[in-house]
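Visitor: the amino acid sequence is not available; the structure is as follows:
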């Protein structure tokens, strides 16, 4: 099914309307109090289903208490100062800082000083796709053990990731309507969040995983990829089709092919794009459209990867 990316803008000076809008948007109960009783809030929102990107600015000193959001909310203060308390942890953030708004599902409070904040709201199911283990050994949903990034370099990596996804989704409505592009973007955000913020995701393969990382597993996984390269599939989907854990299928690809399942799937999709370019009518088809069809959102990255694989730019293939 083609994803629907919705973009909208909200602006109000009415505290009751603002409170209702934020509570509905983030599916939580909020209590908001401003020092002077009135303020202006401007909210720009891009909803891609499995994740949402928002920029919110307001003009007052707000005290906010929330019952908890059943999603991972990663924040970056653009110009605002924020003081946040959650799960017996209290922190202050300034312009440029990256942090989790709260631990998923837990109540939190914050004091939001005048200014702008950037938010990424990530569906917990996407995190599970990237981080889960075999169903029989699944430890439950990922728990985050710290609300700040593990290192400044990881905060920079998150900022680079969110900038790239914003460019793809917010500025390219044609690109963002492609299921493979949206699925790839969601998993990219999940991987970046799991890397940046300390959490309990299990990454080491078990004895069973090592046993299951066989050539038979590899064949089943590749057969599934070949038959479903045009669908938005995750590494967890590949593992399920191969009837092994995610760690086992990752280990199988690393052990036998020296790559990852998703990297191998990208190679299949690159081959499919190459095949489409060979058959394309240059009067009707474009390189960008074929690249988007196979999940490559960035024209420059697709061109570089294609030329590295085939020795010529994709435009040379379509015009041959």
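Guide: Yes, it's here. Being a predicted model, the structure only gives us computed values, none of them experimental.
Visitor: only C-alpha atoms from now on, for both contacts and neighbour counts.
Guide: Will do.
Visitor: residue 32 contacts residue 63, correct?
Guide: Yes. Residue 32 lies in contact with residue 63 (CA atoms under 8 Å); the separation is 5.7 Å.
Visitor: show me where the stretch 101-250 of the chain has its strands.
Guide: Ranges of strands within the stretch 101-250 of the chain are 108-112, 115-122, based on DSSP state E, counting those that start in this stretch.
Visitor: hmm, who's touching the shortest one?
Guide: Contacts to strand 108-112, defined as CA atoms under 8 Å, 6 or more residues apart in numbering, come from residues 60-68, 80-87, 102.
Visitor: if any of the residues you listed are buried, put those into a ChimeraX selection.
Guide: Entered in ChimeraX, the line below selects the buried ones among the contacts of strand 108-112, by 16 or more other CA atoms under 10 Å:
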select :60,61,62,63,64,65,66,68,80,81,82,84,85,86,102
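Visitor: A further structure is provided below for comparison with the first:
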């Protein structure tokens, strides 16, 4: 979403979502509760707290926004939060100008991706792009996500948790699977599931899901006919990879060859999962 306008405003109700912006031109002042944020051109910023009313003024502003559901940040966080409930962003500005610039570039790429023909054909593709922006947001702004685990969690991260999580992932690789979905399927906390993957498989939950999708994509490429309707681009989109280039990079890391080589029948024996 891009806005270019000049006005003052006050909302009577909370927006209910995170609005993360890149001020490409003009100037703005925003108020959420007692906090007042002035945004000059070039800045990346958090517009609001989802549960607070918003006011402010903008003048000749050109702003690109990412609109994120509160639960999405919690789903993509690799660790739990210092507070109950969804992850919260704690500051309006990035931890540094460098990561702020990186976030703005990520948003520009995401905007191109969600307006591409691939996005119209695959809900999974669009969901993965949303998670890409959410992950970049967690890396850019101070937030309540943390990496520590408590004694009770360490005690409860049992192999049965891992078996249930693995079974759910391998039964649903084609779906828009989130951490919250796996949490419900395993009947444990997100923290326990993540700890089980780190402890017993030396990986993360989302990395394991990514590997399962890579193997599914590889199976599809191996049985396809070169020059037929199946392409590397279509397979990457079908299995939720944001770009063919990223898919190729991850594929080479996993299998030691490119997707194009597999499509041409040049694959070596696949490693056992």
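Guide: Okay, I see it. On a predicted model such as this, the values are computed, not experimentally measured, just so you know.
Visitor: overall similarity of the pair, as a TM-score.
Guide: In this superposition the chains share a TM-score of 0.87, using TM-score structural alignment, normalised by the length of structure 2; 262 aligned residues with a CA RMSD of 2.3 Å.
Visitor: mind listing what residue 106 of structure 1 touches?
Guide: Residue 106 of structure 1 makes contacts with 67-69, 86-87, as judged by CA under 8 Å, 6+ apart.
Visitor: for the residues you listed, which ones persist in structure 2?
Guide: Compared against structure 2 with both residues aligned by TM-score structural alignment, their matches' CA atoms under 8 Å, the contacts of residue 106 of structure 1 retain 68-69, 86-87.
Visitor: could you dump those residues into a markdown table with distance to residue 189 of structure 1 and secondary structure added?
Guide: Shown next, in a markdown table, are those (distance: CA to CA, whole Å; DSSP: H, G, I helix; E, B strand; the rest coil):
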| residue | distance to residue 189 of structure 1 | secondary structure |
| --- | --- | --- |
| 68 | 21 | coil |
| 69 | 18 | coil |
| 86 | 23 | strand |
| 87 | 24 | coil |
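Visitor: quick one: which of those is nearest residue 256 of structure 1?
Guide: residue 69 (41.5 Å; CA to CA).
Visitor: that closest one and residue 121 touch, don't they?
Guide: No. Using CA under 8 Å, residue 69 of structure 1 makes no contact with residue 121, being 9.5 Å away.
Visitor: number of nearby residues for the equivalent of residue 44 of structure 2 over in structure 1?
Guide: In structure 1, residue 44 of structure 2 lines up with residue 98, judged by TM-score structural alignment. Neighbours of residue 98 of structure 1 under the rule other CA atoms under 10 Å: 26.
Visitor: how much space between residue 98 of structure 1 and residue 164 of structure 1?
Guide: Counting by CA to CA, to the nearest Å, the gap between residue 98 of structure 1 and residue 164 of structure 1 amounts to 16 Å.
Visitor: same deal with residue 30 of structure 1?
Guide: With CA to CA as the criterion, residue 30 of structure 1 and residue 164 of structure 1 are 31 Å apart.
Visitor: give me the more crowded residue out of the two.
Guide: Neighbours per residue (other CA under 10 Å) separate residue 30 of structure 1 from residue 164, with residue 30 holding more: 19 against 14.
Visitor: so who does that one touch?
Guide: Counting by CA under 8 Å, 6+ apart, residue 30 of structure 1 makes contact with 19, 22-23, 64-67.
Visitor: please repeat the previous calculation with a cut-off of 7 Å.
Guide: Applying CA atoms under 7 Å, 6 or more residues apart in numbering, we find residue 30 of structure 1 in contact with 19, 23, 64-67.
Visitor: what lines up with residue 201 of structure 2 in structure 1?
Guide: Superposed on structure 1 with TM-score structural alignment, residue 201 of structure 2 falls opposite residue 257.
Visitor: now, which of the contacts of residue 106 of structure 1 sits nearest residue 288 of structure 1?
Guide: Nearest to residue 288 of structure 1 among those, counting by CA to CA, is residue 69 at 37.6 Å.
Visitor: ok, the residue mapped onto the closest one from structure 2 - contacts?
Guide: Matched by TM-score structural alignment, residue 69 of structure 1 corresponds to residue 15 in structure 2. Listed by CA under 7 Å, 6+ apart, the contact partners of residue 15 of structure 2 are 50-51, 53.
Visitor: lining up these with structure 1, which overlap?
Guide: Retained in structure 1 by both residues aligned by TM-score structural alignment, their matches' CA atoms under 7 Å are the following of the contacts of residue 15 of structure 2: 50-51.
Visitor: columns distance to residue 213 of structure 2 and neighbour count on top of the contacts of residue 15 of structure 2, output as JSON lines?
Guide: Formatted as JSON lines, the contacts of residue 15 of structure 2 follow (distance: CA to CA, whole Å; neighbours: other CA atoms under 10 Å):
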{"residue": "50", "distance to residue 213 of structure 2": "33", "neighbour count": "19"}
{"residue": "51", "distance to residue 213 of structure 2": "36", "neighbour count": "14"}
{"residue": "53", "distance to residue 213 of structure 2": "41", "neighbour count": "17"}
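Visitor: now distance to residue 258 of structure 2 too, for the contacts of residue 15 of structure 2, in TSV please.
Guide: Formatted as TSV, the contacts of residue 15 of structure 2 follow (distance: CA to CA, whole Å):
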residue	distance to residue 258 of structure 2
50	43
51	46
53	50
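Visitor: can you flag which of the contacts of residue 15 of structure 2 belong to helices?
Guide: In this view, the contacts of residue 15 of structure 2 have no member that belongs to helices under DSSP state H.
Visitor: ok, so of the contacts of residue 15 of structure 2, who is nearest residue 217 of structure 2?
Guide: Nearest to residue 217 of structure 2 among those, counting by CA to CA, is residue 50 at 37.5 Å.
Visitor: so the closest one is in contact with residue 11, correct?
Guide: No. Residue 50 of structure 2 is beyond contact range of residue 11, at 11.9 Å (criterion: CA atoms under 7 Å).
Visitor: aligned partner of residue 213 of structure 1 in structure 2?
Guide: In structure 2, residue 213 of structure 1 lands on residue 157 (TM-score structural alignment).
Visitor: over to residue 191 of structure 1?
Guide: Structural alignment (TM-score structural alignment) places residue 191 of structure 1 against residue 135 in structure 2.
Visitor: ok, the residue nearest to that match when sequence neighbours are not counted to residue 136 of structure 2 distance?
Guide: Leaving out its chain neighbours, the residue that sits closest to residue 135 of structure 2 by CA to CA, 6 or more residues apart in numbering is residue 76, at 6.2 Å. Distance of residue 76 of structure 2 to residue 136 of structure 2, computed by CA to CA: 10 Å.
Visitor: do residue 163 of structure 2 as well
Guide: 30 Å.
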